[in-house]
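Colleague: my questions are about this predicted structure, shown below with the sequence.
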Amino acid sequence: MDNNVMKIVYTFFLGALLALFVGLGIQTFYPGPEMPEPTSGIEFVPESSTPTEEQREEMAENERQWRQWQEDQQAYSRNVAVVALGASVVLLGLSLVLEKRNRVLTNGIMLGGLFTLLYAIGRSFASTETTMTFIAVGVGLAVVLFLGHRRFFRENRPDTAQDDERREQAGV
């Protein structure tokens, strides 16, 4: 019983670390756009008073910089979603390749791929680009259906059931 609990904990921990590794790797090697700093000379203008020409120019410049940053941030989120989506597909593919070797490791990698897929979908929502979001959700749906069918719904052939039983007895 205790060993099975540790296997479950390890599986979730490995999955979470893989998703964090992908997310932090993207952030490290492809940092996002820096948020603009307000113009140094801008001061609070009460609503009852009329801003000077200089204050209006500073406010317009700040607004322009803010809008540019928002556009850059949306493009960045789209690019991050694409990279994370690719990483999730690689992790999920790796889990299929290793499926027969070590069930606990395979499940951890698969869970990491699924967590990374969720991250990619979240970043695609942040991009506000519906095409990218649709693609990310579509890939996610296809991958989850394929993995679900392969891991949980295919018939357990007698030789496969015996292999699974031997692996469980060996503690793998």
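Modeller: That came through, no problem. Computed from a prediction, not measured in an experiment: that's the story for all the values here. Residues are numbered from 1 along each chain as shown.
Colleague: make it CA atoms for all contacts and neighbour counts henceforth
Modeller: Noted.
Colleague: secondary structure element holding residue 59?
Modeller: Using DSSP states H and E, residue 59 sits within helix 53-97.
Colleague: elements contacting that helix?
Modeller: Counting contacts by 3 or more C-alpha pairs under 8 Å, 6 or more residues apart in numbering; DSSP states H and E, helix 53-97 is packed against helix 2-29, helix 103-126, helix 130-148.
Colleague: tell me how far the shortest one is from the chain's mean position?
Modeller: Relative to the mean C-alpha coordinate of its chain, helix 130-148 is positioned 13 Å out (C-alpha atoms, centre = their mean, to the nearest Å).
Colleague: quick one: buried residues of whichever helix or strand comes after it?
Modeller: Counting by DSSP H and E, the element after helix 130-148 in chain order, helix or strand, is helix 158-170. Residues of helix 158-170 classed as buried under the neighbour-count rule (16 or more other C-alpha atoms under 10 Å) are residue 164.
Colleague: just give the nearest non-adjacent residue to residue 76, would you?
Modeller: With sequence-adjacent residues excluded and distances taken as C-alpha to C-alpha, 6 or more residues apart in numbering, residue 76 is closest to residue 32, at 6.3 Å.
Colleague: with residue 116 instead?
Modeller: That would be residue 19: by C-alpha to C-alpha, 6+ apart, it lies 4.9 Å from residue 116.
Colleague: residues contacting that neighbour?
Modeller: By C-alpha atoms under 8 Å, 6 or more residues apart in numbering, the residues touching residue 19 are 112, 113, 115, 116, 119.
Colleague: so who does the fourth one touch?
Modeller: Okay, so that is residue 116. Residues in contact with residue 116 (C-alpha under 8 Å, 6+ apart) are 18, 19, 22, 23, 84, 85, 87, 88.
Colleague: neighbours around the residue nearest to residue 7 when sequence neighbours are not counted, how many?
Modeller: Spatial nearest neighbour of residue 7, chain neighbours left out: residue 104 (6.4 Å); criterion: C-alpha to C-alpha, 6+ apart. Burial of residue 104 is recorded as 19 neighbouring residues (other C-alpha atoms under 10 Å).
Colleague: again with residue 91
Modeller: Neighbours of residue 91 (other C-alpha under 10 Å): 24.
Colleague: adding another structure so you can compare the two:
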Amino acid sequence: MKTAIKIVYMFVLAIFINLTFALAITAFYQPPKYPEYPSCDYYNSSSSYSSLFNGDEDDSCKEEREEYEKKSKEYPKQLGAYGRNIFIILTLISLLVITAAIFIKDISKTLAAGVMLGGIFTMIFGQGITFFNYIFSMLSALPGFWGGNGDYNPTIDNAIRFIAALLGLIVLIVLGLLKFRDEDSGGSPTYEMPTYTGPDSNLEPSSPVSPPLSPAPPPESAPNSPPQSPIGTEKSVDNPSVSKPPETTIS
């Protein structure tokens, strides 16, 4: 059960990390807007229908149409530059997130795994954000896309969403530290070296222990040694440890 909770927490944390960076980009770095179609009023113009059919139109309408065509041709280049910048930014952010996960693995392995997974999701998101921004910019150019008003700016709403996602991310990180820090530090068993309690227990663990010395062999006795005379073993009176030589009598 604990393993399942950790897996769910890691995925939720990764999603919040990815969502926070995505909302930050949409709130503070808007994609280029698709050019609006010229709003020339042909009904109130001085040109007749025959002149419009023949290609003769007012100078104001003609300038608006030419400006629209020019911006339409430049839009793919602007969108490509925007996608390149987003990819570079998200790649750098994901690398920083993965590096941070490596450093916090000693604090909590579960938290580090969730952060690293969030960095991977952010890098993947950088690949596909250009396509979604292209679809979004095309739809935002439609007059009725935002409820009949083409002047709606989603920057404020995206900023509010970013703040909400950031607060949720902070709460998840704090809960992960409080819940999984002690479990990750004490969950895995550690092997301890046995303690030596012999006579050389005060030695350092790295110093080699010398083997015990073997007892010296007994001295070999001389073979067939003649028995000593009790006279020769008489000890001196002055020094009992020194034997006196035998006395000789001169006749």
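Modeller: Yep, it's here. Since the model is a prediction, treat every value here as computed from it, not as a measurement.
Colleague: just give the TM-score of the two.
Modeller: Superposed pair, TM-score by TM-score structural alignment, normalised by the length of structure 1: 0.63. Supporting alignment: 127 aligned residues with a C-alpha RMSD of 2.8 Å.
Colleague: what does the residue nearest to residue 116 of structure 1 align to in structure 2?
Modeller: Aligned counterpart of residue 19 of structure 1 in structure 2: residue 18 (TM-score structural alignment).
Colleague: where's that match relative to residue 113 of structure 2, distance?
Modeller: Per C-alpha to C-alpha, to the nearest Å, residue 18 of structure 2 is found 14 Å from residue 113 of structure 2.
Colleague: give me the neighbour count for the residue nearest to residue 76 of structure 1.
Modeller: 17.
Colleague: and if you look at residue 21 of structure 1?
Modeller: Residue 21 of structure 1: 14 surrounding residues under other C-alpha under 10 Å.
Colleague: do you know how far residue 59 of structure 2 is from residue 179 of structure 2?
Modeller: In this view, residue 59 of structure 2 and residue 179 of structure 2 are 70 Å apart by C-alpha to C-alpha.
Colleague: now stretch 5-22 of structure 2 on structure 1. Mean distance?
Modeller: Here the mean offset of stretch 5-22 of structure 2 against structure 1 after fitting is 0.8 Å, by mean C-alpha distance after the TM-score superposition for structure 1.
Colleague: sorry, back to before: for residue 59 and residue 179 of structure 2, indicate the residue with more neighbours.
Modeller: Neighbour count, other C-alpha under 10 Å: between residue 59 of structure 2 and residue 179, residue 179 has more, with 15 against 9.
Colleague: which one in structure 2 is aligned with residue 118 of structure 1?
Modeller: Using TM-score structural alignment, residue 118 of structure 1 lines up with residue 124 in structure 2.
Colleague: no wait, residue 97 of structure 1
Modeller: Aligned partner of residue 97 of structure 1 by TM-score structural alignment: residue 103.
Colleague: residues in contact with stretch 117-136 of structure 1?
Modeller: By C-alpha under 8 Å, 6+ apart, stretch 117-136 of structure 1 touches 19, 23, 73-78, 80-85, 88-89, 137, 140.
Colleague: residue 68 of structure 2 matches what in structure 1?
Modeller: Under the alignment (TM-score structural alignment), residue 68 of structure 2 maps onto residue 62.
Colleague: roughly how far does its match sit from residue 36 of structure 1?
Modeller: The value you get for residue 62 of structure 1 to residue 36 of structure 1, if C-alpha to C-alpha is used, is 8 Å.
Colleague: more neighbours: those two, which one.
Modeller: More neighbours surround residue 62 than the other of residue 62 of structure 1 and residue 36, with 17 against 14 (other C-alpha under 10 Å).
Colleague: wait, that one sits on residue 38?
Modeller: Yes - assessed by C-alpha atoms under 8 Å, residue 62 of structure 1 is found in contact with residue 38 at 6.0 Å.
Colleague: surely residue 40 of structure 2 and residue 59 touch.
Modeller: No - between residue 40 of structure 2 and residue 59 there is no contact under C-alpha under 8 Å: 10.6 Å.
Colleague: which element is the residue sitting furthest away from the middle of structure 1 on?
Modeller: Most distant residue from the mean C-alpha position of structure 1: residue 49, 47.4 Å away (C-alpha atoms, centre = their mean). Under the criterion DSSP H and E, no helix or strand holds residue 49 of structure 1.
Colleague: buried residues, stretch 26-33 of structure 1. List them.
Modeller: 26, 32.
Colleague: now swap in stretch 113-129 of structure 1 and tell me
Modeller: 113-127.
Colleague: tell me which two in those residues are the farthest apart.
Modeller: The span of the buried residues of stretch 113-129 of structure 1, defined through C-alpha to C-alpha, is set by 113 and 127 at 21.0 Å.
Colleague: residues contacting residue 24 of structure 2?
Modeller: 158, 159, 162.
Colleague: if we go to 7 Å?
Modeller: residue 162 (C-alpha atoms under 7 Å, 6 or more residues apart in numbering).
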